[in-house]
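Enquirer: pasting the structure only:
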């Protein structure tokens, strides 16, 4: 993890914090990965129930865009299944109900069309024969006023879908969806992100016009979209090479909370076969309470607009001003002004999600803002490491630098002054488990004075140069 500090899990309310720790117990996945997954789930659940308001009339969605970079083997899928389990089950149930209701509707529509045709023929006959057609006309009017209603397709989650399919869905009755994937290679290499202006508009909650050659214009109004994608760094690097400049220039990355959590591979030892299982059900219960409210309540109801308390708003303004100052020429955010421009809004969204998901009433308090500041600041630091210095960052650095960071993080995590070369070959990222490649990279790092290499018997020991252990 290129962020020197661990993810601030303690900034989450208890119901969320306990769920994260429990998932970590079950999976031993990186905390940052689990936390990002949790934020995505909460955003998907809450985005259709609430908006966040600040500075009187400034109102925005609470939807989050999250991109999490993690190598194969980091247990992305396991984390996703644990957190999303009741949502996936709900998706199956909703699809089965929709399929059943669709069959009934098609039958009713067939009968409706037969009745309409018969009445129209009778009306035509009555007119041609100069008969009184008042009764027939009234029957036809009554019939046309109450056609069978097509069932609503409640779909919460899109995975690998085209922008056209997502637009068509959001033009309908249901306006709140998530593009979610624990292995988002198909999304980054496919069509889903081909129309980033549309994706950006959905983050903004703006109206979007959908035009087709053979259909009248449709409008997507007041829709909500969560984006929560986990992807391997090499796949994301390929996306950056193909479309990164456009994605950054158009402001897509600026809207995202991006991170690359530290790998836990090599340290996932079983210390106790007994893990807790009491907290996830509590998290799931609150999650489904919100989601089911979304479906049972009228979808056209206005969303609740959460406002800041006076102290919270003053703190938000202070945070906003600090970010603005850091965008100055000598500021820490001077090289990523596009991202910094969205930081305060993302912080407000996180604060409102924490407040609402925790079941609190009233205005968003100062404590929620402070917690959101910790979480958002962690993501800011991640973004800086990922994008502000491309020559030192994983997605654009040499493999030697990547191995250097892995060794350093391993030593810091286990509080040891050195590691063995066999540790790299057995537990390091897959690309470094080839002995000849590992030797080549280690020799290069040694020549750059970044690491020290020594021998203890037949065992090769490696340490970060500035730690200077006795080996």
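Expert: That came through, no problem. As the structure is a prediction and not an experimental result, all values here were calculated from the model.
Enquirer: C-alpha only now, for contacts and for neighbours.
Expert: Will do.
Enquirer: could you measure residue 278 against residue 19, distance?
Expert: From residue 278 across to residue 19, the span is 9 Å (CA to CA, to the nearest Å).
Enquirer: So which of these two has more stuff around it?
Expert: residue 19 (24 against 11; other CA atoms under 10 Å).
Enquirer: Please verify my assumption that that one contacts residue 280.
Expert: Yes - using CA atoms under 8 Å, residue 19 is in contact with residue 280, at 5.0 Å.
Enquirer: what kind of secondary structure is residue 261 in?
Expert: Under DSSP: H, G, I helix; E, B strand; the rest coil, the three-state class of residue 261 is coil.
Enquirer: can you count the residues close to it?
Expert: Residue 261 has 24 nearby residues by other CA under 10 Å.
Enquirer: and if you look at the one 10 residues further on?
Expert: Taking other CA under 10 Å as the criterion, the count of residues near residue 271 is 6.
Enquirer: same deal with the one 3 residues further on?
Expert: A count of nearby residues for residue 274, using other CA under 10 Å, gives 9.
Enquirer: three-state assignment of it?
Expert: coil.
Enquirer: distance of it from residue 78?
Expert: Separation of residue 274 from residue 78 (CA to CA) stands at 18 Å.
Enquirer: and if you look at residue 167?
Expert: With distances taken as CA to CA, residue 167 is found 30 Å from residue 78.
Enquirer: For those two, indicate the residue with more neighbours.
Expert: A direct count of neighbours by other CA under 10 Å for residue 167 and residue 78 places residue 167 higher, at 18 against 15.
Enquirer: Can you get me a residue count around the closest residue in space to residue 251 that isn't next to it in sequence?
Expert: Leaving aside its chain neighbours, residue 251 sits nearest to residue 338 (6.8 Å; criterion: CA to CA, 6 or more residues apart in numbering). Residue 338 has 19 neighbours, counted by other CA under 10 Å.
Enquirer: Residue 338 sits in which helix or strand?
Expert: Per DSSP states H and E, residue 338 falls inside helix 337-357.
Enquirer: dropping in the other structure now:
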């Protein structure tokens, strides 16, 4: 005989409507790819089509490559009179399987190629440099031997005649994936004064030593100083204070959504102003829609547009660095805004100022919006210098308009993403389990063991206590019933603890 209470519990009428586990995601705006110009915009569209990734994802990778290429060559002079770097700090939020690594590899292919060339050249000069140093050391010993008896002045003159000891060439490094902030500063001592901290596995950076509890504020303040163009400093007991001027850094981290809250929702990062320096995008994934017709002809413009971008990128990154040979500090060209560009900039800056007031729509992203006019000028300068190189004498109004257009896109993303609370990892896991129950689980009851053995892959690594916490969240949100007092049959086995599934099957 069927228990009437069981019958009621099994009925659709008795099921409460499950509550959302996470906040509603506002869809992003379209990236204004037309504002990037023919070469850069063409590359973004081509990579997006070739790899089948969102346009915004491809845009962040392409812009990071452009930023790294042009940052040593120019500063932009804001209408306020400030001399600012044109480096960009970008963050791309995308799931594993969204092909972010492939898109990034295509966008930065010429940078990787040039770095390999530098490494080969450096290796070929090691023997020659060793011989020069040995010859100098021998000459120094001989000079001191012959001049010691003639007094201090003779020794000093002998050393002056000898000249400085041959110095090591710059370490052939252009990009750094992960590592400590101290290590990054050390690279700035020995490598090129223009570097990129760029990784398609940003989780390694987020979970690394540099962002541990003891080092996170130093890391964030150092990165902020590099964005500002300030000298970077390192203090050690053995070497004292090292202060390095004229260094530039492009930053691009690609992270998964489950980790994004650890960066974008961090109160300390926001308080330090680091989040205000980041241009963040989290496009909607195309997974599940990337079908291919193998019989369709390949569009030749895709390869042509990527090749055009690569040719321009190769030319820019191979241009001689404007560098002080003694200090290895960059001496970038100063680019002012034209009169019309300044008018556009001031109009945009005043708009941002009005909208950050208490009660206005940008109050919650006030720090980001305050820096956005500078971001717009940096983007405009990157576009202009990449297209015209050092022939650029000023940022014209058409480039300034494009910079503002792109900056508005990142503002819309900041409103969606930056400063939101860090997602509760239990709720994230609960959403994964709920989706699996709806799509794949056909039974009415579920147990801890079934979730561990048969559930989605991440759950197979969770302990029984962790799964119990996930189930508790699902119960609170009415995705599962309260625990049944007498257990039940789950996957052919009698279990002491069972919960009734209350999400409707897809």
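Expert: Received, thanks. For clarity, every value in this text was computed on a predicted model and none was experimentally measured.
Enquirer: Superposed, what's their TM-score?
Expert: Once the chains are laid over each other, their TM-score by TM-score structural alignment, normalised by the length of the first structure reads 0.79; 416 aligned residues with a CA RMSD of 3.5 Å.
Enquirer: What is the mean deviation of the helix holding residue 338 of the first structure from its aligned residues in the second structure?
Expert: Averaged over the aligned pairs, helix 337-357 of the first structure sits 1.2 Å from the second structure after superposition, using mean CA distance after the TM-score superposition for the first structure.
Enquirer: which bit of the second structure covers that helix?
Expert: Under TM-score structural alignment, the match for helix 337-357 of the first structure in the second structure covers residues 366-386.
Enquirer: Check the offset of the matching stretch from the chain's centre.
Expert: Centroid separation for stretch 366-386 of the second structure versus its chain: 17 Å, with CA atoms, centre = their mean, to the nearest Å.
Enquirer: which residue is nearest the centroid of the second structure?
Expert: Nearest to the mean C-alpha position of the second structure, by CA atoms, centre = their mean, lies residue 253 at 2.1 Å.
Enquirer: Tell me the secondary structure of it, please.
Expert: Using three-state DSSP, the structure places residue 253 of the second structure in strand.
Enquirer: who's in contact with it?
Expert: Shown in contact with residue 253 of the second structure (CA atoms under 8 Å, 6 or more residues apart in numbering): 90, 91, 92, 197, 198, 199, 200, 201, 202.
Enquirer: Considering those residues, which are maintained in the first structure?
Expert: Retained in the first structure by both residues aligned by TM-score structural alignment, their matches' CA atoms under 8 Å are the following of the contacts of residue 253 of the second structure: 90, 91, 92, 197, 198, 199, 200, 201, 202.
Enquirer: now for the second one: what does it line up with in the first structure?
Expert: What that stands for is residue 91 of the second structure. Match for residue 91 of the second structure (TM-score structural alignment): residue 67.
Enquirer: Could you verify that its match is part of a strand?
Expert: Yes - remark: residue 67 of the first structure belongs to a strand, assigned using three-state DSSP.
Enquirer: any idea how far it is from residue 383 of the first structure?
Expert: 11 Å.
Enquirer: which stretches of the stretch 301-450 of the first structure form strands?
Expert: All strands of the stretch 301-450 of the first structure, identified by DSSP state E, counting those that start in this stretch, fall at 304-307, 419-420.
Enquirer: Is it possible to get TSV of those that adds mean neighbour count?
Expert: Below are the strands of the stretch 301-450 of the first structure laid out as TSV (neighbours: other CA atoms under 10 Å):
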stretch	mean neighbour count
strand 304-307	18
strand 419-420	18
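Enquirer: Show me what the helix holding residue 338 of the first structure is packed up against.
Expert: Judged by 3 or more CA pairs under 8 Å, 6 or more residues apart in numbering; DSSP states H and E, the packing partners of helix 337-357 of the first structure are helix 31-46, strand 50-54, helix 310-326, helix 366-383.
Enquirer: how much does the shortest one stray from the second structure?
Expert: Its aligned residues in the second structure lie a mean 1.1 Å from strand 50-54 of the first structure after superposition (mean CA distance after the TM-score superposition for the first structure).
Enquirer: which residues in the second structure does that strand match up with?
Expert: Aligned by TM-score structural alignment, strand 50-54 of the first structure corresponds to residues 74-78 of the second structure.
Enquirer: Can you list the buried residues in that stretch?
Expert: Buried residues in stretch 74-78 of the second structure, counted by 16 or more other CA atoms under 10 Å: 74, 75, 76, 77, 78.
Enquirer: Can you tell me what sits against it?
Expert: The contact list for stretch 74-78 of the second structure (CA under 8 Å, 6+ apart) reads 83-86, 332-337, 374, 377-378, 381, 385.
Enquirer: Pick the one among these closest to residue 285 of the second structure.
Expert: residue 378 (28.2 Å; CA to CA).
Enquirer: That closest one - how many residues pack around it?
Expert: Neighbour count for residue 378 of the second structure, taken as other CA under 10 Å: 27.
Enquirer: Name the helix or strand for the residue nearest to residue 217 of the first structure when sequence neighbours are not counted, please.
Expert: The shortest distance from residue 217 of the first structure to any non-neighbouring residue, by CA to CA, 6+ apart, is to residue 211 (4.8 Å). Using DSSP H and E, residue 211 of the first structure falls within strand 208-212.
Enquirer: Check the mean deviation of that strand from the second structure.
Expert: Following the fit onto the second structure, the mean deviation recorded for strand 208-212 of the first structure is 2.7 Å by mean CA distance after the TM-score superposition for the first structure.
Enquirer: so that strand corresponds to what in the second structure?
Expert: Taken onto the second structure by TM-score structural alignment, strand 208-212 of the first structure occupies residues 232-236 there.
Enquirer: Stretch 88-107 of the first structure now?
Expert: Using TM-score structural alignment, stretch 88-107 of the first structure lines up with residues 112-131 of the second structure.
Enquirer: Flag every buried residue along the matching stretch.
Expert: 112, 114, 115, 118, 122, 129.
Enquirer: what do residue 67 and residue 383 of the first structure both touch?
Expert: Common contacts of residue 67 of the first structure and residue 383, defined by CA under 8 Å, 6+ apart, comprise 257, 258, 259.
Enquirer: would TSV of those with neighbour count and distance to residue 375 of the first structure be doable?
Expert: Below are these laid out as TSV (neighbours: other CA atoms under 10 Å; distance: CA to CA, whole Å):
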residue	neighbour count	distance to residue 375 of the first structure
257	24	10
258	24	12
259	26	12
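Enquirer: Tell me the one of the residues you listed nearest residue 455 of the first structure?
Expert: Closest approach to residue 455 of the first structure among these (CA to CA): residue 259, at 36.0 Å.
Enquirer: Quick one: map that closest one onto the second structure.
Expert: In the second structure, the residue paired with residue 259 of the first structure is residue 281, using TM-score structural alignment.
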